[in-house]
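Asker: after the sequence you'll find the predicted model.
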Amino acid sequence: MSRKLIVGIGELLWDLLHEGRQLGGAPANFTVMSARLGNRGVVASRIGADELGNAARLLLQTTPVDSTFLQTDADYPTGSVSVTIEDGQPEYVIHEPAAWDFLELTPEWRTLAGSTDAVCFGTLAQRSERARETIRSFVAATGESCVRVFDVNLRKPFFSASVLRDSLRLATLVKLNDAEMPQVLALTGLSNETRMDEAALLAGARLLLAAFPLRMVCVTMGAHGSLLVTPREHHRHHGVAAKVADTVGAGDAFTAALVCYYLQGAPLAALNEAGNRWGSWVASQPGAMPPLPEETYQTITRAIQSA
């Protein structure tokens, strides 16, 4: 695979778990996984001038990600989230304000945007007006060939109908889970359907494709796999079995793998296989940024190629 420049813009934060803290944030998780898969992954976020910020920088230095574009805020703390796991699913208390609420479109960030092959952004980091404007301006400053990935990632109460609509208008690909589909359709005024069966998800994806300038809708279904839909075709994957440690970061790994293979022009079946393989692996590990042994990388890569 050719090496691509992939940016995750938005929140970088510490997940405060019962057993300790883990560095995370959906865009950061996405970027670290993108880098582990051989790309130049750049974290575009903002941290505080505090112990958690210093710890974040030190930890990122142990990964292949490029953290040189991280901004430091003198007034606001590094982001943190209290996480509890209920029946294998994470529940969050997201603390505010945080340094990433004050992202700034610096000249360096604007230059970065112009050379980016793919950028991933979500709703949470758009909770403040300043960060929202910075994210949208960064995405708008990318080139025509850049793949703009909107990872919906709804976290109450940090989303709205206007944020969803504006983000969907900017995106090339949108990724959401089956529980989010009815909410997105309702908030965008496309449907009041509440079912989440496969037929309803496929119909919902087609509504999104018709209403917004999207090339693909990616719907994840947890352990039951995923559904990829384009204007011309769709593909269903029924998932990869795993012994789950926790699901924090699994969806971000799915997105990173899917984007990696999408940039190489792979067919839908390969995108789905890659996303499910890597998402399943992260779910089997504690934390959102588990270390990736070379043997594991080679094993999973061969499984994707074989499939």
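Answerer: Great, that's in hand.
Asker: rest of the way, CA atoms for contacts and neighbours
Answerer: Noted.
Asker: how near is P291 to A205?
Answerer: 34 Å (CA to CA, to the nearest Å).
Asker: for V217, same thing?
Answerer: In terms of CA to CA, V217 sits 6 Å off from A205.
Asker: overlap in contacts, those two.
Answerer: V229 (CA atoms under 8 Å, 6 or more residues apart in numbering).
Asker: what's near enough to touch D178?
Answerer: M196, L201, V219, T220, M221.
Asker: list the helices and strands the helix or strand hosting C218 packs on?
Answerer: Applying DSSP states H and E as the criterion places C218 in strand 216-220. Applying 3 or more CA pairs under 8 Å, 6 or more residues apart in numbering; DSSP states H and E, we find strand 216-220 packed against strand 173-177, helix 198-211, strand 226-229.
Asker: if we use 10 Å, what do you get?
Answerer: strand 147-151, strand 173-177, helix 180-187, helix 198-211, strand 226-229, strand 234-237, helix 250-262, helix 268-283 (3 or more CA pairs under 10 Å, 6 or more residues apart in numbering; DSSP states H and E).
Asker: tell me how far that strand lies from the chain's centre.
Answerer: The chain centroid and the centroid of strand 216-220 are separated by 12 Å, computed with CA atoms, centre = their mean, to the nearest Å.
Asker: what about A210, neighbour count?
Answerer: When neighbours are defined as other CA atoms under 10 Å, A210 has 11 of them.
Asker: correct me, but it touches P231?
Answerer: Yes - between A210 and P231 there is a contact under CA atoms under 10 Å: 8.1 Å.
Asker: residue boundaries of the helices in the stretch 51-200 of the chain?
Answerer: 51-60, 107-114, 129-140, 161-170, 180-187, 198-211 (DSSP state H, counting those that start in this stretch).
Asker: want to compare, so here's the second one:
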Amino acid sequence: MSEKKFIIAGIGEILWDVLSPTDKRLGGAPANFAYYAGKFGAESYPVSSIGNDSDGNEILSVMKKNGLSTDYISRNSHPTGVVNVNLDSQGKPCYKIKEDVAWDHVEMTAKLLDLSKKLDAVCFGTLAQRSADSRKTIQKFISGTNPECIRILDINLRQNYFNLASICESLDMSDILKLNDEELPVVSKMMSLEGDEGKIIHALMEKFKLDIVILTKGAKGARIVSRTEDISEIPTKKVDIVDTVGAGDSFTAVVAVGLLQKKDLSNILSEANEVAGIVCSQSGAMVEFSSKSISS
């Protein structure tokens, strides 16, 4: 008898990451998350919208090529999302995100509500909530999940597309918060939280009744704090960084699948660090690798 596959979704933006006039890659944090969750054996679904245009047609084609389900990708009259990505000397991206695009207008449907009720885990962020249409849909979708579903907020603060209200509303719906070492000071300042890294993490956990907070720190590794554990790890493998696009999303996906598989947090952290390193060593958000090659 085959093992039951966990059903996981990433809801929000799907788009083209344009790295140069001749180089565009499929991206968007929720879509990247779904891609990597699928790599680790989940039945995964990106939930988003694309335009009725050639960019949208290409997205569907690349999704199928990458093994991503298109079942919950709707189409509307707005243009398909595009992000211009500039990489610095360390491969860290700077994003210029086009506004009023298809993923700003994701509509709630009975089909989406049915999916939400089946989920074992879901990941969402703040970027796609910059517009009223998608914010309403995302909040209904998350609210429609069952109590056992793991709800992950991968905060993804981008440009000026976030505010205190949207962050707090999202945290109130979440079990897990994932953010990086550049986002933590921004969030703590907005909420007037003081103290060191650990104190701020625990304050967020108490304020929003979170089960886990995940803090990623690039080459300095990551930290996972739960109600009973506080684990940090610095990656031991040296990685030649090409770019860091999609690395955080792969990390989140490994955590989601690992928690559903009831793995120890220390093992999850090691595996997530290793996968993020592999993603950083290749160009683009959705890189090719086998989950069987992961040492942990």
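Answerer: The structure has been received and is ready for your questions. Small disclaimer: the values here were computed from a predicted structure and weren't measured.
Asker: the strand holding C218 of structure 1 corresponds to what range in structure 2?
Answerer: Here strand 216-220 of structure 1 aligns to structure 2 at residues 212-216, judged by TM-score structural alignment.
Asker: what lies in contact with that stretch?
Answerer: 152-154, 174-184, 197, 201-202, 204-205, 221-233, 248, 251-252, 255, 269, 273 (CA atoms under 10 Å, 6 or more residues apart in numbering).
Asker: please repeat the previous calculation with a cut-off of 6 Å.
Answerer: Where contact means CA atoms under 6 Å, 6 or more residues apart in numbering, the residues beyond stretch 212-216 of structure 2 that reach it are I176, L177, K178, L179, N180, A222, R223, I224, V225, S226.
Asker: kindly list the longest strand within structure 1.
Answerer: strand 79-86 (DSSP state E).
Asker: for that one, the distance to its chain's centre please.
Answerer: 17 Å.
Asker: where in structure 2 does that strand fall?
Answerer: Under TM-score structural alignment, the match for strand 79-86 of structure 1 is residues 81-88.
Asker: what's the burial count for I241 of structure 2?
Answerer: Using other CA under 10 Å: I241 of structure 2 sits among 18 other residues.
Asker: please disregard the earlier target; I meant T299 of structure 1.
Answerer: Neighbour number of T299 of structure 1 under other CA under 10 Å is 10.
Asker: quick check: the gap between the counterpart of it in structure 2 and A222 of structure 2.
Answerer: With the correspondence set by TM-score structural alignment, T299 of structure 1 lines up against S293 in structure 2. Here the criterion is CA to CA. By it, S293 of structure 2 lies 21 Å from A222 of structure 2.
Asker: thinking again about what came up before, relative to helix 51-60, how tilted is the longest strand of structure 1?
Answerer: Relative orientation of strand 79-86 of structure 1 versus helix 51-60 (axes from the mean of the first three to the mean of the last three CA atoms, to 10 degrees): 80 degrees.
Asker: quick one: strand 79-86 of structure 1 to structure 2 mean distance?
Answerer: With mean CA distance after the TM-score superposition for structure 1, strand 79-86 of structure 1 departs from structure 2 by a mean of 0.4 Å once superposed.
Asker: for that strand, packing partners?
Answerer: The helices and strands touching strand 79-86 of structure 1, judged by 3 or more CA pairs under 6 Å, 6 or more residues apart in numbering; DSSP states H and E, are strand 13-17, strand 89-94.
Asker: got JSON lines for the ones you listed, with distance to R3 of structure 1 and mean neighbour count too?
Answerer: Formatted as JSON lines, these follow (distance: least, CA to CA, whole Å; neighbours: other CA atoms under 10 Å):
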{"stretch": "strand 13-17", "distance to R3 of structure 1": "27", "mean neighbour count": "22"}
{"stretch": "strand 89-94", "distance to R3 of structure 1": "33", "mean neighbour count": "15"}
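Asker: state which strand of structure 2 is the longest.
Answerer: strand 43-51.
Asker: for that one, grab the matching residue range in structure 1.
Answerer: Under the criterion TM-score structural alignment, strand 43-51 of structure 2 matches residues 40-48.
Asker: can you list contacts of the matching stretch?
Answerer: Contacts for stretch 40-48 of structure 1 (CA under 6 Å, 6+ apart): 4-11, 28, 31, 34-35, 53, 65-67, 69-73, 76-78, 99-100.
Asker: count of neighbours near D71 of structure 2?
Answerer: Neighbours around D71 of structure 2, by other CA under 10 Å: 11.
Asker: just the buried residues of the match of strand 43-51 of structure 2, please?
Answerer: R40, G41, V42, V43, A44, S45, R46, I47, G48 (16 or more other CA atoms under 10 Å).
Asker: circling back to that earlier point, save the helices and strands packed on strand 79-86 of structure 1 as CSV, and put in distance to T247 of structure 1 too.
Answerer: Listed next are these as CSV, based on distance: least, CA to CA, whole Å:
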stretch, distance to T247 of structure 1
strand 13-17, 13
strand 89-94, 6
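Asker: number of nearby residues for L202 of structure 1?
Answerer: 19.
Asker: got it, and E288 of structure 2?
Answerer: By other CA under 10 Å, neighbour count at E288 of structure 2 equals 12.
Asker: just I135 of structure 1 next, same as before
Answerer: Neighbours around I135 of structure 1, by other CA under 10 Å: 24.
Asker: which position in structure 1 pairs with M63 of structure 2?
Answerer: Match for M63 of structure 2 (TM-score structural alignment): L60.
Asker: quick one: the nearest residue to its match once chain neighbours are set aside from A223 of structure 1, how far?
Answerer: Nearest non-adjacent residue to L60 of structure 1, counting by CA to CA, 6 or more residues apart in numbering: S67, 6.9 Å away. Applying CA to CA, the value for S67 of structure 1 to A223 of structure 1 is 32 Å.
Asker: comparing the two, which residue is more hemmed in?
Answerer: S67 (20 against 16).
Asker: for G20 of structure 1, see how far away that one is.
Answerer: Counting by CA to CA - S67 of structure 1 and G20 of structure 1 are separated by 23 Å.
Asker: and for L154 of structure 1?
Answerer: Taking CA to CA, one finds L154 of structure 1 at 24 Å from G20 of structure 1.
Asker: same check on V42 of structure 1?
Answerer: 26 Å.
Asker: how about A266 of structure 1?
Answerer: 38 Å.
Asker: counting neighbours, go ahead and name the busier of those two.
Answerer: Each of A266 of structure 1 and G20 has its neighbours counted (other CA under 10 Å); A266 has more, 14 against 9.
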